[in-house]
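Sequence first, predicted model second:
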Amino acid sequence: MLVPLLSIASICLQPFPVPWKASPSSLSTHLDVRLNTGIYRGVSTANATEKWLGIPYALPPVGDRRFSAPVPLPRIRWTASGTMADKFGNACPQPPADNLGAPISEDCLYLNVYRPEGTKASDNLPVLFWIHGGAWTTGSGSLTSPRFDSDPTRIISRSVAMGKPLIYVSINYRLNTFGFLASARLSPSDLNAGFQDQQLALRFVHDNIAAFGGDPDKVTLWGQSSGGGSVKAHFLYPLPGKPLFRAGIANSDTGPFKNSPDASTYDKAGMPFDRLLHATRCARVRDKMQCLKEMPFQTLLNISNTMIESTLNMQLWEPAIGPPGSVFPERAFTRMRRGDFLHLPYMAGTNLNEGTRLSIDVYNLSIGSPQEDAAFDSFVARLLIDNSTLSSATLEHIRALYPASDMRLGGPYHTGDSLFDRAAAWYGDEMYLGARRLFFDNAIGRQPLYAYHYQESIPGRDAYLGVAHGWELPLIFGPVPQGVNMTFADQLLDYYVNFVNDMEPGGGWKVYSTDAKSVLQLRSVNLTMIPDDWDKKRTEYLWSQAVLDEFEK
């Protein structure tokens, strides 16, 4: 006879089967883990890993909890039955995609845990905590893709082969309108709910990872793109008390934010919150926030998706700066400049052609002079939530730094499409390279720093994209693309495994210091330390105080 499900999973409305009754005094299999919120049964795989999928870490953010800070799950008494954890939890609301690995629902605050086969609770393994990217708009912890798969089997297998086994955790967090809704009408404590989801997931891992054989004091954050920006944000805006992690890895982080206007900016006419109110007709009612909370999910999702898909790079919302009581009470560069952040080991870098995939909007438009300068200005301005802060003098200076028909733009992957090459070169410097340099310049001497510049192309990918944003991920996660040097791919992964275990990447990767501002050139034919000096004039201007103010960073 099946035992009724009494664990918190029933509160979360997950239709998991319950094939056994777990005793509080003894668990029936080593794949049963007893957490503060219930007992979960994982599954073994054919690849010598064990995994637990779809573990809830917060109450579902539905109904009156929509747009609000996440609410922790209550602890339970040990009379509960166990729950199968063999299916991914729902992906958070976003535009439809065929690679999310799970259905979309507001009830989406779940995480996944993977470990080497046979790990014991007493093993105290280090933990790699993955935060997916997607411009705070798309993605999931269950992401699958022809380009890379976020399943960590390759990572775990390599860590075991190196004698440095680790545990891997991936999470979902609220995105776009559902996670980063911004307005002066929203309580400061509820702003940037998606980032607060990440914080709560970290707290959940700290409190429960020992049951899986992990060490809560050996957690390393890792993310790419907005996930990398999230890692940096956790350094800049940590929870009070002892840090919940001991190191961070940020691949191609965005600064941590591309731009971060005040929450009230979104209320201005024509800005996202104002447009959302009119699209939902909540502008007509007195309690506008309650109107949005009571909006049928599918209606709100459709309106949100339409707004997202009509925005350049789908970047409708950015993490917003709020008044006291917000998780982001002041801009990031202000904290960087005064050294007000966690001084923990940090590994970060950029790819050679970061901006190409994110500048496709202007590719092959065949716009010649003199219209090209205007099109370039428009591309720059459209990437800001509120471009009224952007001066004509700044646009003129940017045009001069990235002139038309400059054969150097794009390096060896110069396309000859002048507008595209300018836009892509600027985007990479503005959003990624400059962001990494600003943080390193202010963190140098305060903590161990390791910088990289990834330059390995992938055979078969579109040549005009060069070594694009995210091109390093399939070498780490796998499957490693055909034609890529496998020795190089393994060495790249080894750096990550070493860093998670030892808080230094090893393999000749030298620390970034005042004596030697050098980065590791990640290229199979020339893996070496190089000076951090390319495009220096451009990034110094783009990350000057005046420009940072205009871009609201």
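Okay, I see it.

C-alpha only now, for contacts and for neighbours.
Fine.

Distance check, the closest residue to residue 469 other than its chain neighbours against residue 464.
Nearest non-adjacent residue to residue 469, counting by CA to CA, 6 or more residues apart in numbering: residue 354, 4.5 Å away. Residue 354 sits 12 Å away from residue 464, taking CA to CA, to the nearest Å as the criterion.

out of those two, which sits in the busier spot?
Neighbour count, other CA atoms under 10 Å: between residue 354 and residue 464, residue 354 has more, with 29 against 19.

From what I see, that one and residue 428 are in contact.
Yes: using CA atoms under 8 Å, residue 354 is in contact with residue 428, at 4.7 Å.

which residues of the stretch 351-500 of the chain fall in strands?
For the stretch 351-500 of the chain, applying DSSP state E, counting those that start in this stretch gives strands covering 449-454.

can you check the chain too?
With DSSP state E as the criterion, the chain has strands at 32-35, 38-41, 43-44, 49-56, 82-84, 110-116, 125-131, 167-171, 214-224, 247-251, 346-351, 449-454, 518-522, 528-531.

between these, which gets nearest to residue 539?
strand 346-351 (13.2 Å; CA to CA).

Presented hereafter is structure B, for comparison with structure A:
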Amino acid sequence: MLRRLLAVCLGAAALAYGSLVTVNTTSGQLIGSNTDGVISFKGVRFAQAPVGNLRWVPPQPFVSLEVQNATSFAPSCIQQFSSALEEAFFNQGGPSSSSEDCLFLNIWTPTNDSGTPKPVLVWIYGGAFTFGTTALPTYDGTSFAKNQDVVVVSVAYRTNVFGFSMARDLAPQRTNLGLLDQELALQWVQQNIAALGGDPAQVTLMGQSAGGQSVGAAFLRHTDAHAPFRAGILLSGAPTFRSAATNHTPFDAFARAANCSQPAGPARLACLRAVPAAAVSAVLATDAATFAFEAVVDNATWFVQPLARIAARATALKPIVVGNAAGDGTVWALGYSSLRAAITDYLGASAAQVSDAQVRALYPGQNDSVVTASFITDYDYKCGAGLWAKAFVGAGERDVFRYSYGAVFVDLSPLPGLGAWHGSELPMIFGTYNASSATAAEKTLSATLQGALGAFVRDPTAAPAAHWARYAGNATRGLAELGYHGNVGPGDFVEAVPGESLDGPCAALYDRFLAAGA
């Protein structure tokens, strides 16, 4: 009976042996595990090891006929944290091992026999494009897969200098390698997910922070006709204006620190490719401010004017959920000694156009600590979500669902006063909160929020939850405030407010920089 059930659920190639399951894929015959109604395949290689001569090369597909043990996570990509604060907040239960050889993905698929292929959720982690891993306990896909009856896939991609080198030694189309890693993983999903119980025509992308930016970048580089997904969920991350100029200084400084002093070009790359990964990691750890790597404009994976590109309908226009956490900026504000320092950091060359007094005026009656956190929340997260919602609606996409997440739970807050801080919704979405410390309200909200996003994955053309209307700007109550006032149940966790009710500072000041770099 079990063998027949798994064969129906996972395709004719799947067989079960006790708690182990095998399935044939382009990566080989995977051996996974069957636990509590969910089959998982972890550490599945989708690309050749990007080491040696393949360092700083676009990912190369991995194809095998061999048996692959897929019962545990593979090493994470090499991490680079900008501060101890960042690591403490965003690496809780982080990877036990890391490696340059890190291009693997993980799959969770329910064992229940629905008789039809299941919708698929592909998760892309955040981490400012400098850190991140699929192995965080928060990102375990078991609960979402089981409770929402969807296949969950999480994908790894290169970060920091390995994935976003900003090197003048490379062609522009070879600098955002982490995004190319994601693209190859999406191709793997299209080729293999049917054998794992999923429907390749029903793929939804979901990411948070840099992962949300990555989902947005996937929309920007694809058209409707050729996109390997049908919907997207952008959590606290949406690409906005980016200067076309690439700052090569971080890579040049890294090369000098790694004792490769040749002029930029093949000889310097050859020298740097010979530097052991552990030595590269050690260099990165010495000065995070100098070795600051990010995605750059290459007009293939990242673009100067994302919003104009959407308006011109040069992108995939498909259903989206887009929004942010109400306290996205509170953690980041802890790292700034003054409001001016934050303005300078976030606005860069445009900071001279914005005075401290202008920003303070947007948050009357608040001290500078609160103003700094609010500025970061709005400028880096909320305004971008609003601009994307407006742009998609303006381009004709009907199924746009905007939200702001405001739930606060004491046991999820590392420090008091952070509110709904950056990433605090993720244990709720994945159902990976601490069951021993969670309140009844917390458990209920997790089931409610996960259920809403699960509903969107199953049918992105329908409202995710009661009272969650499609976004249509200021004229309608089209912005869903989630869990703001202790409301946690499926019938009341959405409070519908006017579409632009939270966007005052954006419209007054920030949008002009985010939309056009003015």
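Nice, I can see it. What you see is a predicted model, and the numbers here were worked out from it, not measured in a lab.

what TM-score do we get after superposing?
With the length set by TM-score structural alignment, normalised by the length of the second structure, the two chains reach a TM-score of 0.85; 475 aligned residues with a CA RMSD of 2.6 Å.

which residues do residue 354 and residue 428 of the first structure both contact?
Here residue 354 of the first structure and residue 428 have no joint contacts, going by CA atoms under 8 Å, 6 or more residues apart in numbering.

got the contact list for the aligned residue in the first structure for residue 215 of the second structure?
Under the alignment by TM-score structural alignment, residue 215 of the second structure pairs with residue 231 in the first structure. Residue 231 of the first structure makes contacts with 131, 221, 222, 223, 248, 249, 250, 256, as judged by CA under 8 Å, 6+ apart.

Spatially central residue in the second structure, please.
Nearest to the mean C-alpha position of the second structure, by CA atoms, centre = their mean, lies residue 211 at 1.5 Å.

Distance check, residue 277 of the first structure against residue 402 of the first structure.
On the measure of CA to CA, residue 277 of the first structure and residue 402 of the first structure end up 39 Å apart.

One more: residue 67 of the first structure?
40 Å.

More neighbours: which of these two?
residue 67 (26 against 22).

now what about the helix ranked longest in the second structure, what contacts it?
Once the second structure is assigned using DSSP state H, the helix that runs over the most residues is helix 440-458. Helix 440-458 of the second structure is contacted by residues 119-121, 144, 148, 150, 202-204, 231, 409, 427-431, 435, 462-465, 483, 486, 488-490, 493 when judged by CA under 8 Å, 6+ apart.

Go through the contacts of residue 231 of the first structure and flag the ones preserved in the second structure.
Checked against the second structure using both residues aligned by TM-score structural alignment, their matches' CA atoms under 8 Å, these keep these contacts: 131, 221, 222, 223, 248, 249, 250.

what's the neighbour count on the closest residue to the fourth one other than its chain neighbours?
It refers to residue 223 of the first structure. In this structure, residue 223 of the first structure finds its nearest non-sequential neighbour in residue 131, 4.7 Å apart by CA to CA, 6+ apart. Other residues within reach of residue 131 of the first structure by the criterion other CA under 10 Å amount to 26.

Trace residue 131 of the first structure over to the second structure, please.
Per TM-score structural alignment, the equivalent position to residue 131 of the first structure in the second structure is residue 124.

Identify the residues contacting its match.
Residue 124 of the second structure neighbours (CA under 8 Å, 6+ apart): 154, 155, 156, 205, 206, 207, 208, 211, 212, 214, 215.

Which one of those is nearest to residue 247 of the second structure?
Closest approach between those and residue 247 of the second structure, by CA to CA: residue 214, at 20.3 Å.

quick one on the thing from earlier: ok, the match of residue 215 of the second structure to residue 256 of the first structure distance?
From residue 231 of the first structure to residue 256 of the first structure the distance is 8 Å (CA to CA).
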